[in-house]
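Participant: Can you look at this prediction? I've put the sequence above it.
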Amino acid sequence: MTGASRGIGRVAAERLLRDRPDQLLLVVVRGEEAGRRLARELAERTGNANVRPVSCDLGSLAEVRAAAEAVRAMLDEREIPPLAGFLGNAGVQMASAAKVTADGFEATFGINVLANYLLLRLLADRFEAGARVVLTGSESHFGDFRHNLGLVPAPRWTSTRDLARPGTGPEAETVTAGRRAYSTSKLGVQYLVHAFARRFPELDVYAYTPGLVPGTGLARDAGPIQRFGFRWLLPLLWATPIATSPQAAGVKLAAAMTTARPGESGAYLDRGRVVPSSPESYDEEREEELWRGSAELCGVPVS
């Protein structure tokens, strides 16, 4: 599991440890010390010590490779049971489109799309048949007011190589550009889910959206006014159908991994319900281009 240290991911990790005490939870965390601390805190809060950290900065493809190698080595030595699933919850939303990963990629695309792609590619052959893969998506990939209240601009898809290139100039430094990069990356998550579902029929691969979840650290890279609003004002919407609390969203995220098979592989889970994702997200040509482009950028074979 990635993204287990805060927000809905922290709630989901605790829920998984409580509901599945017989399974080992591997949490992918940036930094060895942070990983040990998170594993210790999760064990103390849940009473289940069946959790181990894997050190990885998802903003570095070299570290993603090292993390995958560490997991493969543990599997080879039978230190851990066969992989029964993957919950890719880590994600970022930046205040601009100009920030870069360690590899020079635009940070939102690099972490939300390329890191998930590479980690799954490197571990795909080690999952049990019937294993479940869930990637956290976002309603923002629809790009309309009904799904994001106008808070995030609509995605703007181009080519994989162009999307991985950081923005330049004054426009790229704006919050609007950062949020558009976010919605575009979440459209990319939909494409990844469809492409993985086609290529790995022995796995069940889903995109999960928690809906609007104010009160988390997702907007931590925004300015002070935006952070204040997301942290303290928008949570007033928890009492309405428009928004979901981090606690409720985290419980549903964990359920996406543990409940009976929710639908056909490749489905979009809106707070646990199978619904169609955006019309734009069903573009096999884009999905295949993203697969090929990501393979090239990550240095792995296309097939």
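Facilitator: Here it is on my side, so go on. Numbering: from 1, shown residues only.

Participant: going forward, measure contacts between C-alpha atoms and count neighbours the same way
Facilitator: Noted.

Participant: tell me the helices in the stretch 151-300 of the chain, going along the chain?
Facilitator: Under the criterion DSSP state H, counting those that start in this stretch, the stretch 151-300 of the chain contains helices at 160-164, 175-199, 224-228, 246-258, 284-298.

Participant: For the first one, name the packing helices and strands.
Facilitator: Same thing as helix 160-164. Counting by 3 or more CA pairs under 8 Å, 6 or more residues apart in numbering; DSSP states H and E, the packing neighbours recorded for helix 160-164 are helix 284-298.

Participant: Name the residues of the helix it packs on that are buried.
Facilitator: Residues 286-288, 290-295, 297-298 are the ones in helix 284-298 that count as buried (16 or more other CA atoms under 10 Å).

Participant: Name the residues that touch it?
Facilitator: Applying CA atoms under 8 Å, 6 or more residues apart in numbering, the set of residues contacting helix 284-298 from outside is 61, 114, 117-118, 159-161, 188, 191-192, 194-195, 301-302.

Participant: quick one, the helix or strand hosting A13 and helix 246-258 angle?
Facilitator: Assigned by DSSP states H and E, A13 belongs to helix 7-19. With axes from the mean of the first three to the mean of the last three CA atoms, to 10 degrees as the basis, helix 7-19 and helix 246-258 are set at 50 degrees to each other.

Participant: ok, and here's another one to check against it:
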Amino acid sequence: MTQSDITPTVLLTGPTSGIGAAILRHLSVHPSRPRLLLAGRDPDRLARAVDASRAAGLHVHPIRLDLADLDSVADASSEISRLVEDGDVPGIDVAILNAGAQFTDRRHRGVQGWELTFTVNVVAQHSLLRGIRPLLAPGAHVVMMGSSTHRGKRASFHLIPDPVWQAPELLATAQPLPAGNERPSAEREAGGIAYASSKLALVTLAHRWAKELAEDGVRLNTYDPGLVAGTGLGRDMPGYRYWVWRRLMPAMSVLPGATTAGVTARHAVELALGDAHADLRDGYVEIGRVTRAEAITFDEARQADLWDWLERAADARSVEPIRRRTP
């Protein structure tokens, strides 16, 4: 453990299913017996996760968080701030920003009107980090959830298309509502590109956040869980595709670059709590192995452009007021 607090306070987003639920199971048996702030969207599933963690003897606070809605993100940050101010929990020692989303088209929108994949995977992550930054304890550690899809389709066994970088306002723009004659394959391609592009943006953003948080004495690293088939990530797939994803695709876990939720969760917790790679800063860890993010994610001009747009998006919380600044 590298945290100054022997019993660390851990914020985990998306703890109710998939990798997040597996991370929670590992946290529940970790020797440090962490205090938990569990942030999730579904109140019933969140309550069950809280009950299970309390049954394991942990001190737990549920936080309602819907990453599709920036107002919910702001409310969650305010709730955590209240808990800290009231002395219910100390500052946050570890933040595992696990929650994310993938959709089978690019037509969904978040509450504020931006394309939903980009909203959940990028805009909301930035907004949440802005909100909790003052609550991070000295020496804290933030882990953002990357993806091999930011490298291109070869890294995802050709299951996800290559990412396509665009100006942030274009990445955040949803396609129009369907006219009714769309080809399913084209819709899936657009949804896959949106997901891969959002992860490319998130990894790019992580480098800038690592620099920002270093000024506060806080570490940030990106964790790539590998291909973990069978999770709820593709929950809006057609029924038969989702059945294949849930029931047959987990057999791919024996391949290099693929794994199970339990295995990748163990590595994620080891990284987050400092049991592994305790001195790593602005690193990229794939299923427990330190690698390096794609070179393009280190482009400082791209980082600055993305950061500038996200700052304005987080402040405006609606599509219309967002305009590119003039030099």
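Facilitator: That came through, no problem. The structure presented is a predicted model; accordingly, all values stated were derived computationally and were not measured.

Participant: Could I get the TM-score for this pair?
Facilitator: Between these two chains, after superposing, the TM-score reads 0.93 (TM-score structural alignment, normalised by the length of structure 1); 298 aligned residues with a CA RMSD of 1.9 Å.

Participant: about what we covered before: find me the equivalent region of the helix holding A13 of structure 1 in structure 2.
Facilitator: Following TM-score structural alignment, the aligned partner range for helix 7-19 of structure 1 in structure 2 is 18-30.

Participant: With stretch 58-76 of structure 1 instead?
Facilitator: Counting by TM-score structural alignment, stretch 58-76 of structure 1 corresponds to residues 67-85.

Participant: burial count for whichever residue in structure 1 pairs up with T119 of structure 2?
Facilitator: Alignment note: T119 of structure 2 maps to G110 in structure 1; criterion TM-score structural alignment. For G110 of structure 1, the count of nearby residues is 30 (other CA atoms under 10 Å).

Participant: which residues touch E77 of structure 1?
Facilitator: Counted by CA under 8 Å, 6+ apart, E77 of structure 1 has zero contacts.

Participant: before we move on, back to that, ok, and for the match of helix 7-19 of structure 1, which residues are buried?
Facilitator: So, applying 16+ other CA under 10 Å, buried residues of stretch 18-30 of structure 2: 18-28.

Participant: can you check stretch 33-45 of structure 2 too?
Facilitator: 33-41.

Participant: picking that back up, nearest to N148 of structure 1, of the helices of the stretch 151-300 of structure 1?
Facilitator: N148 of structure 1 sits nearest to helix 175-199 of all these, at 10.1 Å, using CA to CA.

Participant: contacts for the match of helix 7-19 of structure 1?
Facilitator: The contact list for stretch 18-30 of structure 2, computed with CA under 8 Å, 6+ apart, reads 12-15, 33-34, 49, 53, 56, 58, 98-99, 230-233, 261-262, 264-266, 268-269.

Participant: Could I get the buried residue list for the longest strand along structure 2?
Facilitator: Taking DSSP state E as the criterion, structure 2 has its longest strand at strand 136-145. Neighbour counts over strand 136-145 of structure 2 (16+ other CA under 10 Å) mark 136-145 as buried.

Participant: and of the residues you listed, the nearest to R45 of structure 2?
Facilitator: M145 (21.3 Å).

Participant: And for the alignment partner in structure 1 of R266 of structure 2, the neighbour number?
Facilitator: Using TM-score structural alignment as the criterion, R266 of structure 2 maps onto V251 of structure 1. Number of residues near V251 of structure 1 (other CA under 10 Å) recorded here: 21.

Participant: For V251 of structure 1, which non-adjacent residue is spatially closest?
Facilitator: Distances taken as CA to CA, 6 or more residues apart in numbering place A12 nearest to V251 of structure 1, at 5.6 Å, with adjacent residues excluded.

Participant: Spell out, range by range, the helices that occur in the stretch 1-150 of structure 2.
Facilitator: Using DSSP H, counting those that start in this stretch, helices in the stretch 1-150 of structure 2 cover 18-28, 43-55, 70-85, 116-118, 124-132.

Participant: Indicate which one of those is closest to R188 of structure 2.
Facilitator: Of all these, helix 116-118 comes closest under CA to CA, at 13.1 Å.

Participant: which helices and strands sit right next to the closest one?
Facilitator: helix 184-214.
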